[in-house]
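Colleague: Predicted model and sequence follow; I will ask about them next.
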Amino acid sequence: METFWLFIICSLLFAINFFITKKFGLKNVEYEIYFEESKKTEGDEIHIIERIYNGKLMPLPWVKSEFEVSASFFMENAKNYVVGDKLRYISIFFLLPYQQIIRRHRFVATKRGFYKLDKIYLVTGDLFGLSTDDRCYYVNSNITIYPAFLDLKKHLLPRSSLSGEVVVKRHYYEDIFYFAGIREYQSYDSFNRINWNATAKYNTLMVNKYEYTSSGDALILLNVQSSEYERKEVFNKNAIEFGIKIAASLAKECLDSHVPVGFVCNGVDEETLQPLEILLPSQDSNQLLKILETLAHIKIQVNEYFEALLFEVLRNYSFRELFVITSFINKEMEDSILLYSSLGVKFTIILLEYDEKHLNLESENIRIFLAKQQLLESTKVS
């Protein structure tokens, strides 16, 4: 008989416990989560803040929050696991009556991009694990991670020489009023620059060399296609990520040199999934931030073929200098570059992947730089 009544009492207690947990488990529990910062740079430490408050007399023996962030966020010794391209993070709380707990989780952003927190799961239960109460929270918190800057002298190799010439120097135009010496004649030099006295002295063709002066606006064009056969999906995204870093570093060097610069690419905005609009050249104090914001928002997905974008820019705008960052040059791109370079437009082409057949494009108005890492890999293979 005593065993029977003990069973009845235990069953009743478990039933009451089940009912209370289900009805009041997450009642009057406040919860919020958000990124502490809104803008950071690749490689920086970022923080996610969790705040939970138990606004009732009943204590909560355990509350589990579970949220997902990008797998590009790194956290040492974390109780989390990777699912696809997401990092699932779990946090456990013990809450006394009317207690508030605030936690600051530290991550390292290892990749540029636009990241969101949107859906959070909160679960609580009794000590025996017999009853649980859960809730799904929808939040709207995001962070923009800017791409890291590169040392362009180390990562870009001029096609025409091994002297480590600065890529931004192509934004400057030779001024005939600032004589800077003489040099040997190159195939793309015009004959009116030949210094006949120096030619007779050194017994080889020599031309006058002039200082460079800033003139005209510049535009950086980034091709998110890693090959001309890609229609929407991009296969070699690592090469494009390298190109994004080059674009950021190039924009910074241009603005540091007081050269108005803009940006455009054939990708998609990660936040809106709409085509990225052209950012016209400017020397405003916030121009670099605008370019970095655009670069951070790039979703590596082809919106339009790069040859169409290039021709549209050349036809509708009058830029004096174009920086073209691309993995390839097809026939249509080559035709546009040759046509407009003959009209005085200066091109600086940065090849993300080594392709010897494009190197013969170099001329007075066309300069080619090779992505150094890709070049070294190609050399090792050959």
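Modeller: Yes, it's here. Numbering: from 1, shown residues only.

Colleague: alpha carbons only for contacts and neighbour counts from here, please
Modeller: Will do.

Colleague: Next, the buried residues of the strand ranked longest in the chain.
Modeller: In the chain, taking DSSP state E as the definition, the longest strand is strand 132-146. Buried positions in strand 132-146, judged by neighbour count with 16 or more other C-alpha atoms under 10 Å: Thr132, Asp133, Ser141, Asn142, Ile143, Thr144, Ile145, Tyr146.

Colleague: Same list (those residues) but as TSV, adding distance to Val69.
Modeller: Converted to TSV, the buried residues of strand 132-146 look like this (distance: C-alpha to C-alpha, whole Å):
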residue	distance to Val69
Thr132	25
Asp133	24
Ser141	11
Asn142	10
Ile143	11
Thr144	13
Ile145	13
Tyr146	17
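
Colleague: farthest pair in the residues you listed?
Modeller: Across the buried residues of strand 132-146, the longest distance by C-alpha to C-alpha is 41.2 Å; it joins Thr132 and Tyr146.

Colleague: now for the longest helix seen in the chain, which elements pack on it?
Modeller: Secondary structure of the chain per DSSP state H: the longest helix is helix 2-24. Judged by 3 or more C-alpha pairs under 8 Å, 6 or more residues apart in numbering; DSSP states H and E, helix 2-24 is in contact with strand 132-146.

Colleague: Included below, for side-by-side comparison, is a second structure:
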Amino acid sequence: MGAYWILLIAAVVIVVQGKLFKRTALKRLNYSRSFKVSTCYEGDSVELIEIIENRKALPVPWLRVESQFRSGLAFDNQLNLDISEGQFNQNHKSFFSLLPWTKILRRHRIIAKRRGLYKLGTVSMTTGDLVGMESIVQSKTLSGGIIVYPMPMDVSDMALPVQTWMGEMLVRRWILEDPFLISGIREYRDGDPLKDIQWKATARTGTLQVHRRDTTADSRLLIYLNIEDHEQMWSKATRPEPIEYGIRLAAGITAHLLSQGMEIGMGTNGTLGEDSTDEAFVPVAGGMTQQHLIFEMLARLELIRKASFHDYLAHELSRHEEARDILILSTYVSPRLEEMFQRFRDNGHTIQVFPLGDVPTPAKEVSA
């Protein structure tokens, strides 16, 4: 009889503790993780902070935490972190046991191997009772993430077409009258606005005189990146190397020319993620904010075409009313594209093409 009661009591205890832990194990159990920075460059080392906190009087006998990241972030080897990595994603799994009122903080050192937008995504937490009879699963969607910018190439000593738009050579491209710079007076010509008439000089000379305005340079450049690796590409680039080279090159050109005081804009026929409806275009502007906008677009860029490059340029031509300097980065130039380039030239634009067909030996990288 003694053994019978012991078994009965043990069974009751197992059942009761199983129900108790199933009902309370995930209550007041907090989980969070975040990157210390929101942006970085390819090759940078960053830190991910993970916090698990049991804020109740009962322990958590065991806790399995599972999460997933896109491939491209390399985690340092660490105890209690099992990583299985595939071509596109990596799965993380860790086990914990938490006493009452316990907080665990882990710091993960990560190398950003590849550009991209890395969201924290969803974490799955599984826990249960002392003997594994009962278990409960809870998923938690975390906000935030990190944007890994492409590493800009150093283009300062490269033989690029944009060299003709750098430094003092800028003033030879677009010469415009600056309304704030007045260098004297001259005789009135047909088409001069009446507000420019200098009435005192007119009265003195007896003929209409207007302000003569000084000139300034219109130093603006628009870059178009073609993400097609060949003309007949259907949807996704199968040869990404030259396109990735073009992305780093575009980043280098952007950083260099913005540092020279130019204004830069950029567009591409790629997409900014399968779930994004944002247009892959940044209007022409200057300054560090513009650099971050372009770098973020390049980081998020997926090598999935939204339209053929020919059709994309046709759409772009229709929305540009003023003449622009344009740099094309493309793996190929077909007769159809040549015709499209000529249409741009006929509308007053200048077109220069940098071919991406053969990926050269990696050039120096520049810190932006």
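Modeller: Yep, that arrived. Fair warning: this is a prediction, and the values are worked out from it, not measured in the lab.

Colleague: buried residues in the longest helix of the first structure?
Modeller: Phe14, Asn17, Phe18, Ile20, Thr21, Lys22.

Colleague: now do stretch 300-313 of the second structure
Modeller: Per 16+ other C-alpha under 10 Å, stretch 300-313 of the second structure contains these buried residues: 300-310, 312-313.

Colleague: try stretch 246-264 of the second structure
Modeller: 246-258, 262-264.

Colleague: whereabouts in the first structure does that stretch align?
Modeller: Mapping stretch 246-264 of the second structure onto the first structure (TM-score structural alignment) gives residues 243-261.

Colleague: quick one: contacts for Ser70 of the first structure?
Modeller: Applying C-alpha atoms under 8 Å, 6 or more residues apart in numbering to Ser70 of the first structure gives the contacts Asp85, Lys86, Leu87, Tyr115.

Colleague: quick one: what's aligned to the second one in the second structure?
Modeller: In other words, Lys86 of the first structure. Using TM-score structural alignment, Lys86 of the first structure pairs with Asn89 in the second structure.

Colleague: Could you measure from its match over to Ser67 of the second structure?
Modeller: Going from Asn89 of the second structure to Ser67 of the second structure by C-alpha to C-alpha, to the nearest Å gives 10 Å.

Colleague: More neighbours: which of those two?
Modeller: Using other C-alpha atoms under 10 Å, the more surrounded residue of Asn89 of the second structure and Ser67 is Ser67, with 18 against 13.

Colleague: Aligned to the more buried one, what sits in the first structure?
Modeller: Checking TM-score structural alignment: Ser67 of the second structure goes with Phe67.

Colleague: ok but that match is inside a strand, no?
Modeller: Yes: with DSSP: H, G, I helix; E, B strand; the rest coil as the criterion, Phe67 of the first structure is part of a strand.

Colleague: Was I right to think it contacts Ile90?
Modeller: Yes: look at Phe67 of the first structure against Ile90 with C-alpha atoms under 8 Å: they come within range, at 6.8 Å.

Colleague: And the helices in the stretch 51-200 of the second structure, which stretches?
Modeller: Secondary structure of the stretch 51-200 of the second structure by DSSP state H, counting those that start in this stretch: the helices cover 199-205.

Colleague: For it, which segments count as strands?
Modeller: 60-70, 73-75, 82-85, 89-98, 102-112, 116-119, 122-128, 135-141, 145-149, 175-187 (DSSP state E, counting those that start in this stretch).

Colleague: Kind regards, and thank you for your time.
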